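Colleague: Test case, fold it:
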Amino acid sequence: MEEEIALLQAKKSKFERKMLLYGVLFTAPWILGLLLFHAYPLIMSIYYSFTTYSILDPGQWVGLENYQTLFKDDIFWISIYNTLFFTFFFVPISLMFGIGLALILNVKIRGQGFYRTMFFMPSLVPPIATTIIWLWLLNPQFGLVNHWLEQIGIPGPAWLGSEHWSKPSLILMSLWGVGQSIVIYLAGLQDIPQDYYDAAEVDGASLLRRLRHITLPLLTPVIFFNLIMGTIGALQNFVLPYTLSNGQGTPANSMMFYVMYLYTNGFGYLKMGYASAMAWILFLIVVLLTALIFISQKRWVYYQGKD
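Modeller: All right, here's what the predicted structure looks like:
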């Protein structure tokens, strides 16, 4: 009996090793891709941030010199200010805008699917096409936005041509792609049990009270997710400001965002070591803000079924 058990265990062990081998073979392409295209560049970027590496030249070890130079770089601080300004204004506005539209699109009316599709479609437009559209809309001389403002007696600003209006213009343009978050909000709204609304209606709760005490609290996990993703995305804003300013950050560096300056240093000036140092500072900023949001969610995020 013991010999039979030992034989079965040996066969089982052989089968498990065989399955493990097959599993490794099937996942090998993904593992190699992870190591070559993610892990290796990540590790090397840490090393390069302490060197004068410039793609064409292996560079020399300079220690903390890149980081010290960054803190003396005026454009570096301007890029941080522009990025944080955009993040702290765009993210809350996009959250409120997305929630408001999702609430409207959640109302059961004829053509509901059509309206949802129309609000989602702009998020599928390529960024370059979006840039061309908004350059025309916000043109200070013949743009439609200033034309409409003139019709009601308001003089239109220079928009992208003004250092004071360039970032608000960019925030307005970025709201164009809020359709992706609307879809997530709609999924969260449909996950709220109808029984809660029925009970509140029986108790005489108004629409505003139902929104305040049922909808928004139960939607907070979705808001939390979009807050995290929106913050990370805003801190890495690149395509729109780069194309709008031809990579120059004009006017007066008001659209020189952090990732733009990182890209300019790395691939424009070939200061890859300098750019790597910037990348790791950005990583620390993202981690810090994300950690603060995670800490704060204990006070305002409500999960169904959790005490």
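Colleague: make it CA atoms for all contacts and neighbour counts henceforth
Modeller: Will do.
Colleague: For Pro168, see how far away Phe90 is.
Modeller: As for Phe90, its distance to Pro168 is 9 Å (criterion: CA to CA, to the nearest Å).
Colleague: compare with the first, here's sequence two:
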Amino acid sequence: MLSFIAPALIGIVIFFVYPLISALYFSFTKFNLLTPPEFVGLRNYQNMFHDTNLIKASENTIWLVLVMVPAQVLFGLGTGILLVTMKRSATIYRTIFYLPALVPPVAGALAFVYVLKPGTGPVNALLANFGIEGPQWFNDPAWAKPSLTLLAMWGIGNTMVIFLAALLDVPVSLHEAAALDGANAWQRFRHVTLPMLSPVIVFSTITGIITTLQFFTEAAVAASAASGQATNGGNSVSTLFGYPEGSTFTYPLWLYVKGFGYNQMGYASAMAIVLFVVAFAIILLVLKRSKSFSGEPS
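Modeller: Next up is the predicted model:
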């Protein structure tokens, strides 16, 4: 038996356990890759409470988790229900809805910045035809995070496929029995479909939280493209990442900047450990609140 699981165990140790222990060790040190690590105790963790950029990045990330994750789950579920009810051309529409998930994140972010570009973007041009003045999208601090949410919703294909498979797996006999008992469409969804989907909802919520807490590529590319730094160049990290006015600065972005921009690997390791602990705690809370995994009241 050990011979069968040994490759997996070796992979877990090399790619998960060892990096985690190394990050934990470096989080208690002053380390810049050029000199040996110097033990500083809890100084890195203490400095995090006084890091205004970190506080701003944490606020942005919390906003994205609270808005983006529910939006992805609801939109994925809604799209799945829509596709299940389609009688004609269902396969074509499934392909169309899933295609954005195949687009690389960098290309998707660049395309969204162009589509939502103020003045010349197709979206604002369409709104102008109806006499509506479109927002500044990625160039407005108030609209930057909602724009990132729209970008995330665009690539909802994976979540949609999971919900679609779960919806197709719901026994038709249960709906027929409920209909014979006089249940309407909403009651059948509420008392038949939704309980059957609860494990998928929990899974999608957990994966969505993990993905959003690690939200990096789209935020970095969108900020650099919207600010013009992607083509014009620039030396300011605060301008390249977080444009406009730090509204798209996420926790992983600041972790990257501290580690590879300022070469403060010890501080970046402390940030990584905190992110891991927070993500782990949130996942445990979601599982505890869910009845679908244990079958017992939470």
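Colleague: circling back: comparing Phe90 and Pro168 of the first structure, which shows the higher neighbour count?
Modeller: Taking neighbours as other CA atoms under 10 Å, Phe90 of the first structure and Pro168 compare with Phe90 leading, 21 against 17.
Colleague: pretty sure the more buried one contacts Met173?
Modeller: No: assessed by CA atoms under 8 Å, Phe90 of the first structure is found out of contact with Met173, at 10.2 Å.
Colleague: Now do stretch 93-105 of the second structure: everything it contacts.
Modeller: With contact meaning CA atoms under 8 Å, 6 or more residues apart in numbering, stretch 93-105 of the second structure is reached by Leu83, Gly108, Trp154, Gly155, Ile156, Gly157, Asn158, Met160, Val161, Thr217, Glu218.
Colleague: and for that stretch, what span of the first structure is it aligned with?
Modeller: On the first structure, the counterpart of stretch 93-105 of the second structure by TM-score structural alignment is residues 115-127.
Colleague: Quick check: end-to-end length of that stretch?
Modeller: With CA to CA applied, stretch 115-127 of the first structure spans 22 Å between its terminal residues.
Colleague: Can you give me the buried ones in it?
Modeller: Neighbour-count burial for stretch 115-127 of the first structure flags Arg116, Phe119, Phe120, Pro122, Ser123 (criterion: 16 or more other CA atoms under 10 Å).
Colleague: a helix runs through the second one, doesn't it?
Modeller: Yes: the assignment for Phe119 of the first structure by DSSP: H, G, I helix; E, B strand; the rest coil puts it in a helix.
Colleague: Quick check: the gap between it and Gly98 of the first structure.
Modeller: Distance from Phe119 of the first structure to Gly98 of the first structure, counting by CA to CA: 10 Å.
Colleague: Find the residues that touch each one of the two.
Modeller: Gly179.
Colleague: hmm, back to that, ok, so of the buried residues of stretch 115-127 of the first structure, who is nearest Ser49 of the first structure?
Modeller: For these, the minimum distance to Ser49 of the first structure (CA to CA) is 35.1 Å, reached by Ser123.
Colleague: quick one: the closest one from Leu149 of the first structure, how far?
Modeller: For Ser123 of the first structure, the distance to Leu149 of the first structure - CA to CA - is 26 Å.
Colleague: Could I get the full set of helices for the stretch 101-250 of the second structure?
Modeller: Assigned by DSSP state H, counting those that start in this stretch, the stretch 101-250 of the second structure shows helices spanning 105-115, 122-129, 141-154, 157-168, 172-180, 185-188, 194-213, 217-227, 229-232, 237-240.
Colleague: so how far does the second one sit from its counterpart in the first structure?
Modeller: On the superposed models, the aligned residues of the first structure are on average 1.5 Å from helix 122-129 of the second structure, with distances taken as mean CA distance after the TM-score superposition for the first structure.
Colleague: what's next to that helix, contact-wise?
Modeller: Helix 122-129 of the second structure is contacted from outside by Val115, Leu116, Lys117, Pro118, Gly119, Glu133, Gly134, Pro135, using CA under 8 Å, 6+ apart.
Colleague: Pull the most distant pair out of those.
Modeller: Val115 and Glu133 (15.2 Å).
Colleague: All set, thanks.
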